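1. structure here, sequence nowhere to be found:
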């Protein structure tokens, strides 16, 4: 995602400058069903493990604390610009 575009918090509606970018780092694991302990770290190419399809980044508003998809902050800024 392009972090050089404006953001506007969709919750508080006032913050345009203070944000935390949260990079999501995925680690596939196999857990013991009884204890919950990690038994094995799984390769990205394991045919029995579904590959993570989620967002690479999330954004947190530095004013109200909302954490959501980066696209939501971008669209909210664009919508306010068009008004």
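-> Great, that's in hand. Remember, it's a predicted structure, so these values are computed and weren't measured experimentally. Numbers count the residues shown, from 1 in each chain.
2. C-alpha from now on. contacts and neighbour counts both.
-> Will do.
3. contact partners for residue 73?
-> The neighbours of residue 73, taking C-alpha atoms under 8 Å, 6 or more residues apart in numbering as the test, are 7, 8, 9, 10, 59.
4. buried ones among these?
-> 7, 8, 9, 10, 59 (16 or more other C-alpha atoms under 10 Å).
5. tell me which of those residues is nearest to residue 74?
-> Within the buried ones among the contacts of residue 73, the smallest distance to residue 74 is 4.8 Å, found for residue 7 (C-alpha to C-alpha).
6. put this next to the previous one:
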């Protein structure tokens, strides 16, 4: 998180952002009722894939866009190359 950001949506915000921590929790639910049967499953069964997404996402503090950090970094790099 030491790279400059630029919002790819509003294209003006370079300073106001929110970091959203993503904390995955594996659960198993009852297919009829939707009730949680099991939480924080340590040993996932073969058909339950573990979470493979980013640890956090970034939200623009101006327009509210929520995306992966790399999009904000790439937009800032693209803007700097054009100057």
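-> Good, I have the coordinates. Note that the structure is predicted; figures quoted are calculated from it, not measured.
7. quick revisit: taking the contacts of residue 73 of structure 1 one by one, which sit in strands?
-> Under the assignment DSSP state E, the contacts of residue 73 of structure 1 contribute residue 59 to strands.
8. tabulate the contacts of residue 73 of structure 1 (CSV), appending distance to residue 21 of structure 1.
-> Shown next, in CSV, are the contacts of residue 73 of structure 1 (distance: C-alpha to C-alpha, whole Å):
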residue, distance to residue 21 of structure 1
7, 11
8, 13
9, 13
10, 15
59, 5
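9. next, count neighbours for the alignment partner in structure 2 of residue 32 of structure 1.
-> Residue 32 of structure 1 maps onto residue 30 in structure 2, with residues paired by TM-score structural alignment. Using other C-alpha atoms under 10 Å, the number of residues around residue 30 of structure 2 comes to 10.
10. same deal with the one 5 residues further on?
-> Counted by other C-alpha under 10 Å, the residues lying close to residue 35 of structure 2 total 10.
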